[in-house]
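Asks: okay, sequence plus prediction incoming.
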Amino acid sequence: MKKIQVLCVDDSALIRQLMTEIVNSHADMEMIATAPDPLIARDLIKQYNPDVLTLDVEMPRMDGLDFLERLMRLRPMPVVMVSSLTSKGSEITLNALELGAVDFVTKPQIGLREGMLHYSDAIADKIRAASRARVSRHVPAAAPKRLATTPLVGSEKIIAIGASTGGTEAIRQVLTPLPPTSPALVITQHMPPGFTRSFAERLDKLCQISVKEAQDGERVMPGHAYIAPGDIHMELARSGANYHIRLNDAPPVNRHRPSVDILFHSVARAAGSNAVGVILTGMGNDGAAGLLAMRNAGARTLAQSERSCVVFGMPREAIAAGAACDIIDLDNISQKMLNSVVGQAQRI
């Protein structure tokens, strides 16, 4: 089997060495070259034609974002960003994902060598996912087509969304067309701490609905979207006529915290047939069992189509499990979600 060929671009000699150790420790991939800056990387890309590029955000001679923008416009390829765990780093990383990067890894703030090697398997998983990702030439996002205001369908209606690799942009595309009268949304996107707040704040500026990082115990309101905080599971709970957010730090599920399965199972219990479940692009099988539980509880369930996914892993597993009522292209998911909610209300 041909190994995944990786090129690392980072101005830190230590990071280049650690990434080389990590990549070469996995039998299905190899580091074919490293570069201290994008200008050298440009020549190495032409020479080696790598399958995946790992790219530092902040570098001399040319900023990582500038290089990524040119790369995705002129020669699209799978890119995994290497980011710092800072508020500035999270903002830059979200810009990189918007420009077309497949995923990102974070540098530990202390114990760099031990921290990077500790996440060796996770980094390798991200490189594998990137190597299979569907990448295309980057074009600036068009202004979202706003959907018509929905009929008021009651506060008991809820939409649950789960995503992983490629999910930040997919979620943006799903949320930005929604009208302010949309039902409440609860969202789990696989992300580390420190990034989910920046992600929520960015979406809040783009959307007609309100988007925020979820807080434990808060009431779930229509016209709002609640994003699970990084490294914390989020569940939906019912108290009388109202829904509330419950957060916990129980062990990871399917190697993830937050876990999509945790969210979907809780929505199946709390909302039953009043819910719509949506599983978007991502690697692995997190969410498949939970989406099936939602469908069995009477919810309408949607899976993103293969041709519109960056990585067709999580939707594929959900479809294989019989969890999806419908398989929908990303462009049509927003409207289908709202139609499903209105259809539920009309049946009642």
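Replies: Yep, it's here.

Asks: every contact and neighbour count from this point should use C-alpha atoms.
Replies: Will do.

Asks: does the residue nearest to Ala237 when sequence neighbours are not counted fall in a helix, a strand, or a coil region?
Replies: The shortest distance from Ala237 to any non-neighbouring residue, by CA to CA, 6 or more residues apart in numbering, is to His244 (5.2 Å). Look at His244: counting by DSSP: H, G, I helix; E, B strand; the rest coil, its state is strand.

Asks: one more structure, for comparison:
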Amino acid sequence: MDMIKLLIIDDSALIRQMLTQMFSQVEDIEVVGTASDPLIARDKIKILNPDVLTLDVEMPRMDGVTFLRNLMRLRPMPVVMVSSLTHQGVEVTLQALALGAVDFVGKPKADEPCVLSDYADEIINKVRMAAKVKVQALEVSKPTQTPVMTGTQTNFKATHKIVALGSSTGGTEALKQLVKHLPANAPAILVAQHLPVAFSASFAKHVDEAGKMRACVAIDGQLILPGHIYIAPGDKHMRVVRDGFAYVCGLDNGPLVNRHKPSVEVLFQSVAENVGKNAIGVMLTGMGVDGAQAMLKMRDAGAVNIVQDEDSSIVWGMPGEAYKLGAAQYVLPLQKIAAQIMALA
């Protein structure tokens, strides 16, 4: 078993100590060093040659995003951001993901020992996953030469096509890249992306600004219309509900499904039941298996499904699992998915 060499960068001595203690409990990750600011980290990277970094967002002398931008330009490597869930922290974290950070976690809270065990599991799994990422896949935010589809061939009916999309690790940037190449009258897209609720509004704003479609955080009972993207809130499951000849968003606060809320499984299951052959399923990059089984049910119900291919995915977990189950008719690189959606619309 290859040991993962980890460098922890955080200006808080307490956080550095807590994270070091968490990683000491597993045999496959070695904390080779810690740094209290990016300038110290820069020197330690040269000496210690770590495989993965955990990087605090807010630090003295140089903020985490500036450091990350320089790192990805000069020595690209997997980075897991450690961020507060304040509005400022959320915005900076989304910026870091755009620059190439693989994933993020919140700050551990020393005054909540009951949740530290779950936090340790989360950050350990994300560091393990980051160590497997192909560094070139972090270049996904570069603009592509794919032409924007005009969408003039699409005539929407009362029961118009709906795109149900699931994503996790790497999905925030993948979705933005996808919507850049969709026209304003593309089919409605419902998104289940694994994100904390504190990120929902900022993420929707970033997606809205990325292309011609309008994006928002979904509201319970909201009418689903072409040209709009409906993003599940970070603390709710989202379903597609049939209302006569129309579709509406249904939100609920049910239990976690596949350890997630929102769950892709819940969204896709509702689409299989209520949308059938009027659906297009899309599974983008993500860790785990959430949504794979329900995507197969979508196909059985008449939907046409697309999964992002392994080469363009940050993590080929969810799309890979859907592919193994035979849930998808198309396996495509990210830059070709928009054109395929419009061809099916």
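Replies: All right, it came through fine. Everything quoted here is computed from the prediction, not taken from an experiment.

Asks: please say which position in the second structure the residue nearest to Ala237 of the first structure maps to.
Replies: Matched by TM-score structural alignment, His244 of the first structure corresponds to Val248 in the second structure.

Asks: test my guess that that match contacts Tyr230.
Replies: No - distance between Val248 of the second structure and Tyr230: 10.4 Å, which falls outside the contact criterion (CA atoms under 8 Å).

Asks: for the second structure, longest helix please?
Replies: Taking DSSP state H as the criterion, the second structure has its longest helix at helix 113-132.

Asks: and it, what does it pack against?
Replies: When contacts are defined as 3 or more CA pairs under 8 Å, 6 or more residues apart in numbering; DSSP states H and E, helix 113-132 of the second structure packs onto helix 13-23, strand 52-56, strand 79-83, strand 103-106.

Asks: what's the local residue count around Gly211 of the second structure?
Replies: Residues lying near Gly211 of the second structure (other CA atoms under 10 Å) number 19.

Asks: aligned partner of it in the first structure?
Replies: Matched by TM-score structural alignment, Gly211 of the second structure corresponds to Cys207 in the first structure.

Asks: tell me the contacts of the residue lying closest to its match once chain neighbours are set aside?
Replies: Nearest in space to Cys207 of the first structure, with sequence neighbours left out and distances taken as CA to CA, 6+ apart, is Thr176 at 4.6 Å. Neighbouring residues of Thr176 of the first structure by CA atoms under 8 Å, 6 or more residues apart in numbering: 144, 146, 203, 206-208.

Asks: Gln173 of the first structure versus the match of Gly211 of the second structure, what's the distance?
Replies: Using CA to CA, to the nearest Å, one obtains 10 Å as the distance from Cys207 of the first structure to Gln173 of the first structure.

Asks: same deal with Asp261 of the first structure?
Replies: For Asp261 of the first structure, the distance to Gln173 of the first structure (CA to CA) stands at 22 Å.

Asks: how about Ala148 of the first structure?
Replies: Look at Ala148 of the first structure and Gln173 of the first structure: by CA to CA, they are 16 Å apart.

Asks: neighbour-wise, which of these two wins?
Replies: Legend: neighbour count by other CA under 10 Å for Ala148 of the first structure and Gln173, higher for Gln173 (21 against 13).

Asks: any idea which element the equivalent of the more buried one over in the second structure lies in?
Replies: Under the alignment by TM-score structural alignment, Gln173 of the first structure pairs with Gln177 in the second structure. According to DSSP states H and E, Gln177 of the second structure maps onto helix 171-179.

Asks: secondary structure element for the aligned partner of Ser202 of the second structure in the first structure?
Replies: Under the alignment defined by TM-score structural alignment, Ser202 of the second structure corresponds to Ser198 in the first structure. For Ser198 of the first structure, the host element (DSSP H and E) is helix 196-206.

Asks: where in the second structure does stretch 275-282 of the first structure align, residue-wise?
Replies: Taking TM-score structural alignment, stretch 275-282 of the first structure hits residues 279-286 over in the second structure.

Asks: actually, stretch 302-312 of the first structure.
Replies: Counting by TM-score structural alignment, stretch 302-312 of the first structure pairs with residues 306-316 of the second structure.

Asks: residues contacting the matching stretch, please?
Replies: Against stretch 306-316 of the second structure from outside (CA under 8 Å, 6+ apart): 102, 129, 133-134, 137-138, 140, 169-170, 280-287, 319-320, 322-323, 328-334, 337.

Asks: just stretch 340-348 of the first structure next, same as before
Replies: 150-151, 153, 157, 273-276, 300.

Asks: switch to 6 Å and redo it
Replies: Defining contact as CA atoms under 6 Å, 6 or more residues apart in numbering, one finds that nothing outside stretch 340-348 of the first structure touches it.

Asks: buried ones in it, by neighbour count?
Replies: 340-342, 344-345 (16 or more other CA atoms under 10 Å).

Asks: check the residues you listed and tell me the two furthest apart.
Replies: Greatest spatial distance among those (CA to CA): Ser340 and Ala345, at 8.7 Å.

Asks: what sits closest to Val105 of the second structure if chain neighbours are left out?
Replies: Val82 (5.1 Å).

Asks: now do the strands in the first structure.
Replies: With strands called from DSSP state E, the first structure shows them at 4-9, 29-35, 52-56, 79-84, 103-107, 158-163, 184-189, 210-213, 224-227, 233-239, 242-248, 275-279, 300-304, 326-328.

Asks: now tabulate the ones you listed in TSV and tack on mean neighbour count.
Replies: Shown next, in TSV, are those (neighbours: other CA atoms under 10 Å):
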stretch	mean neighbour count
strand 4-9	25
strand 29-35	20
strand 52-56	26
strand 79-84	24
strand 103-107	22
strand 158-163	27
strand 184-189	26
strand 210-213	20
strand 224-227	22
strand 233-239	22
strand 242-248	17
strand 275-279	29
strand 300-304	27
strand 326-328	17
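
Asks: please identify which of those strands is closest to Ile45 of the first structure.
Replies: strand 4-9 (7.8 Å).

Asks: can I assume His265 of the first structure is in contact with Leu292?
Replies: No - using CA atoms under 6 Å, His265 of the first structure is not in contact with Leu292; the gap is 8.8 Å.

Asks: more neighbours: which of the two?
Replies: Leu292 (25 against 21).

Asks: for the more buried one, which non-adjacent residue is closest in space?
Replies: Among residues not flanking Leu292 of the first structure along the chain, Ala323 sits closest, at 4.0 Å (CA to CA, 6+ apart).

Asks: for Ala323 of the first structure, see how far away the residue lying closest to Glu58 of the first structure once chain neighbours are set aside is.
Replies: Nearest non-adjacent residue to Glu58 of the first structure, counting by CA to CA, 6+ apart: Gly64, 5.7 Å away. To Ala323 of the first structure, Gly64 of the first structure is 40 Å away according to CA to CA.
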